[in-house]
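Undergrad: this one's sequence-less:
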């Protein structure tokens, strides 16, 4: 509420100036940002308070899972803060009128890579679970992919690993064997950023952050980073555990804090990422270096680094990275395709769930986890944190494009030779200085100018991501042969269970009946 009042006062003050005719582009941009109020333009204080409380309530519902839907309840507010709908307002943050078509074109560039990964994984899982589990339409059942939302598939790596004999070290076990504790995990992440010349965590970070789940209360455990805008207080809130995945998340959240620290001397209106994808991209970029065998060897978490001719180990590594990065791309793209459609009124409440599964079937090639029509009794989008939390999602898709662009450019600055997926910029100050140049801009320049400082390009491109996975794509094409790797765009219709499935069900019911006979 205080921030909203402050924003209104600042906008009123800015309106006293003829800022649209200012000659200084930076000052002109500053006034333009101040004048764009978004939701703060709503003059009804009680409505603003309700919005704030509603968002907090929805997030709490998500985190605790203790509140059920109450029929007849409705808390929707119709807001028109100078845009046709909320989706248009969110897209305005990217400052290009062609943003929707731009991200669609980027996704189309990546579709071949995803389709070949999808087909390879489908064949591997068919061999394990038998063909009768899979729809004839070529979709992957959502519940077989090792993730609640089927958004990343790295948890099924052991089921689809190309070369099991090449193996992979259990990083979580190595961390425990080396005596890692939660504080040390954050120190390891801090060391990476310091090694390339970026700032250390301030003292208050260590004393004020919530790095472990409190024992005395329920909290939202969804990891997040916080800037309190006083140039002193920067925190992470995370229920950290000692695992490899959590170590990646620690690096991710600290990447956000590094961005906060680097642009903290900008005017407050510019203390944000050049666009929303920049912050998420920055949070992920060091994980591309961190996960390389070279870096894990430097940390003592693996005993050796595969040689240049060890193609089996390379394909294993790239496949695991693809299960994390490539598998996410259609999911990251479709979430806001659904939400923008809702905001525009194209998808009405009586078809929310239908539209959700249409997009997942068409874009992601994923079918519902049960062979039943998911009708409007369900609201499956609400199972994803960012929907009840009202957090725009296309930023994550954009961030994946950006992080690979930055990674390639920083590796070039660092003088890396060899394949892009084996580059580690750890301890390279030249790469860090190039990155800092962009981070310190905050949003004071159009994101295309910020991008240019690192990459020399003012437009987003999927080429570096494709280059990173090119050895894997060629290998996948060879494995998949001449197969049609696409799937039917429409969701599979209800199909009768196979005779084998009926037999299994009958046997199970008979067995259960016998148990009840013996017990009672």
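TA: On my side now, so go ahead. Since the structure is predicted, the reported quantities are computational estimates derived from the model, not experimental observations.
Undergrad: Going by C-alpha atoms from here, please, whenever you check contacts or count neighbours.
TA: Fine.
Undergrad: Could you tell me which other helices and strands the helix or strand where residue 112 lies packs against?
TA: Taking DSSP states H and E as the criterion, residue 112 maps to helix 99-129. For helix 99-129, the packing partners by 3 or more Cα pairs under 8 Å, 6 or more residues apart in numbering; DSSP states H and E come out as helix 157-160, helix 328-344, helix 463-480.
Undergrad: got another, please set it beside the one above:
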């Protein structure tokens, strides 16, 4: 059972306490806050350890973890009851008022109370399971049933048959649409009710630290680059499949859009005849030849942070705090990281390939970020979600030809200009095609909570945004009863995962460029060395800059935290990302010009009721 969910439940038990405020003595309030922080860290450590050690196949251990949860909840209830004895409205110290606000508004969805939270949790679980249910008859073989992941996803990564892909696109939505929307409606209703109980707006409750205006600015910044990539991809698909499948000047049908994304790093992608996948280093085979297993993969990632000057993780953590959670290959499994305190725990699976090797560098960023906040009290331990872009910046460095050569992982291989462009194009497809989608998924929820669109028009609104911002349309007409959101729209929806992924990409490139500048490996004033091959491994100055920011946690607003890295301008911007892909853009412009390929797109001829929009729309929301 995930620690995130258990902690929501725990805090939900806490949030129902509501004693009247009595004491306005700030000195006593500070003493209370200090005691509360120490106690809660101890409780969270005990709870994390119990859940970390629990085995879902051992009912006795599961019951023990649940008993610890209940016991911890009772202890925390007493802390929150005590907090309600203070009248923070009469405090003079603004920071103290802020701390009490955090404590009293930390319940999140669990403020609904046990029964309603369980219902919400059930809906969340059902939406997450949409990908794993084997309920889709195989194409032209009804005797076999497939799950979206990994079965159908593997087909999208390999198939060149547009009819097969369209079948899975439509069948998965027909099978799961009604089921998904029922749970989705319950989830949205519950979030609105939880926001009302917390006495904040649904948008404030759901958005967390994210800003839709910043996200929209970034989407506009990347639009010229995106349009060039979109035009190139559409032309390649048109050459492959013809006018009956895709129009030369229209949006890209969504099933082909998903195919391009799934095949970005596989043989057979749309760029394979120009830049063959076989010309890239055989990374997976190289890992096997170097006797890598999952543990060695994470320890290699760990060495990256040590090279930056971070205090190393105690050796005994490998086994006592970090362990494999299964002996089976669980597909695209991701680690579960228990980072509620500096005493971090992590469960990971045994899947081992080059993609997981790079991702391990990101996951270890979460571990080190939590450990750098060792001196912070519990109410400042949140990191404004910046642990994710920090990990992304390290991934960008660890994936460079320079780094892979320096650590001896890739030897006797020449990274020619063709190989570098091969890598850059595949990275660009993976990154840039996803970014408008992350924004659109966030915008759909934003508009729903803002009341500018209702549930009955949600599917039309979704396709309107997909056409406008991504140049993507459904492969077939969609009726009023359709709800066509892909699986990833529902993933960790209550945590606004799509906004998190968007900001991770943008800020990850910003952090990467800044760390490259600090390590004196790149400057926009001197572009003799391209930024996309910068490796700041081993640079203590880069590590010091990271540590300075990481130690702040959420003790300051997000902009002030970012100011430690970007003192000239702490705003979120796509300039670093655009700079990274500048060579790719030049190549795309040349290719599109030579083949007389038009950028932009006309309206789709597929019907989703009536979709109209103008370019000035959605310019004023905050």
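TA: Sure thing, it's come through. Computed from a predicted structure; not experimentally measured.
Undergrad: what's the TM-score here?
TA: The TM-score (TM-score structural alignment, normalised by the length of the first structure) is 0.81; 479 aligned residues with a Cα RMSD of 3.4 Å.
Undergrad: returning to what we had before: could you tell me the angle between the helix holding residue 112 of the first structure and helix 328-344?
TA: Computed with axes from the mean of the first three to the mean of the last three Cα atoms, to 10 degrees, the direction of helix 99-129 of the first structure lies at 130 degrees from that of helix 328-344.
Undergrad: from the chain's centre, how far out does helix 99-129 of the first structure sit?
TA: 16 Å (Cα atoms, centre = their mean, to the nearest Å).
Undergrad: Ok, which of the helices and strands packed on helix 99-129 of the first structure comes nearest residue 1 of the first structure?
TA: Among those, helix 328-344 comes nearest to residue 1 of the first structure, with 24.4 Å by Cα to Cα.
Undergrad: Find me the equivalent region of the helix or strand following that closest one in the second structure.
TA: Moving toward the C-terminus from helix 328-344 of the first structure, the next helix or strand (DSSP H and E) is helix 352-359. Using TM-score structural alignment, the residues of the second structure aligned to helix 352-359 of the first structure are 458-465.
Undergrad: can you tell me the mean distance of the matching stretch from the first structure after alignment?
TA: For stretch 458-465 of the second structure, the mean deviation from the first structure after alignment is 2.6 Å (mean Cα distance after the TM-score superposition for the first structure).
Undergrad: Map residue 390 of the second structure onto the first structure.
TA: Checking TM-score structural alignment: residue 390 of the second structure goes with residue 282.
Undergrad: Now name the helix or strand holding its match.
TA: When secondary structure is defined by DSSP H and E, residue 282 of the first structure falls within helix 276-290.
Undergrad: So which other helices or strands are in contact with that helix?
TA: Using 3+ Cα pairs under 8 Å, 6+ apart: helix 276-290 of the first structure touches helix 244-262, helix 394-413.
Undergrad: which of the residues in the helix or strand following the last one are buried?
TA: To tie it back to what came earlier, the one meant is helix 394-413 of the first structure. Using DSSP H and E, the helix or strand that follows helix 394-413 of the first structure in sequence is helix 429-439. For helix 429-439 of the first structure, burial by neighbour count (16 or more other Cα atoms under 10 Å) applies to 429-436, 438-439.
Undergrad: ditto for stretch 386-405 of the second structure
TA: 386-404.
Undergrad: just stretch 288-302 of the second structure next, same as before
TA: 292, 294-295, 297-298, 300-302.
Undergrad: Let me have these in CSV, extended by distance to residue 199 of the second structure and secondary structure.
TA: Shown next, in CSV, are those (distance: Cα to Cα, whole Å; DSSP: H, G, I helix; E, B strand; the rest coil):
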residue, distance to residue 199 of the second structure, secondary structure
292, 51, coil
294, 45, helix
295, 46, helix
297, 46, helix
298, 43, helix
300, 46, helix
301, 43, helix
302, 42, helix
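Undergrad: pretty sure residue 453 of the second structure is touching residue 447, no?
TA: Yes. Using Cα atoms under 8 Å, residue 453 of the second structure makes contact with residue 447 at a distance of 5.8 Å.
Undergrad: show me the residues around residue 124 of the second structure that make contact.
TA: 183, 187, 492-493 (Cα atoms under 8 Å, 6 or more residues apart in numbering).
Undergrad: Could you find the counterpart of it in the first structure?
TA: In the first structure, residue 124 of the second structure lands on residue 55 (TM-score structural alignment).
Undergrad: Which helix or strand contains the equivalent of residue 286 of the second structure over in the first structure?
TA: Aligned by TM-score structural alignment, residue 286 of the second structure pairs with residue 174 of the first structure. Using DSSP H and E, residue 174 of the first structure falls within helix 171-177.
Undergrad: That helix vs the second structure, average offset?
TA: Mean deviation for helix 171-177 of the first structure: 1.5 Å (mean Cα distance after the TM-score superposition for the first structure).
Undergrad: residues of that helix that come out buried?
TA: With burial defined by 16+ other Cα under 10 Å, the residues of helix 171-177 of the first structure counted as buried are 171-172, 174-175.
Undergrad: Same check on stretch 136-152 of the first structure?
TA: Buried, per 16+ other Cα under 10 Å, within stretch 136-152 of the first structure: 137-142, 144-145, 150-152.
Undergrad: Make a markdown table out of the residues you listed and add distance to residue 26 of the first structure and secondary structure.
TA: Shown next, in a markdown table, are these (distance: Cα to Cα, whole Å; three-state DSSP):
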| residue | distance to residue 26 of the first structure | secondary structure |
| --- | --- | --- |
| 137 | 53 | coil |
| 138 | 52 | coil |
| 139 | 50 | coil |
| 140 | 49 | strand |
| 141 | 50 | strand |
| 142 | 47 | helix |
| 144 | 51 | helix |
| 145 | 47 | coil |
| 150 | 43 | coil |
| 151 | 39 | coil |
| 152 | 40 | coil |
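Undergrad: got JSON lines for those, with distance to residue 99 of the first structure too?
TA: Shown next, in JSON lines, are those (distance: Cα to Cα, whole Å):
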{"residue": "137", "distance to residue 99 of the first structure": "32"}
{"residue": "138", "distance to residue 99 of the first structure": "31"}
{"residue": "139", "distance to residue 99 of the first structure": "29"}
{"residue": "140", "distance to residue 99 of the first structure": "30"}
{"residue": "141", "distance to residue 99 of the first structure": "31"}
{"residue": "142", "distance to residue 99 of the first structure": "29"}
{"residue": "144", "distance to residue 99 of the first structure": "33"}
{"residue": "145", "distance to residue 99 of the first structure": "31"}
{"residue": "150", "distance to residue 99 of the first structure": "26"}
{"residue": "151", "distance to residue 99 of the first structure": "23"}
{"residue": "152", "distance to residue 99 of the first structure": "25"}
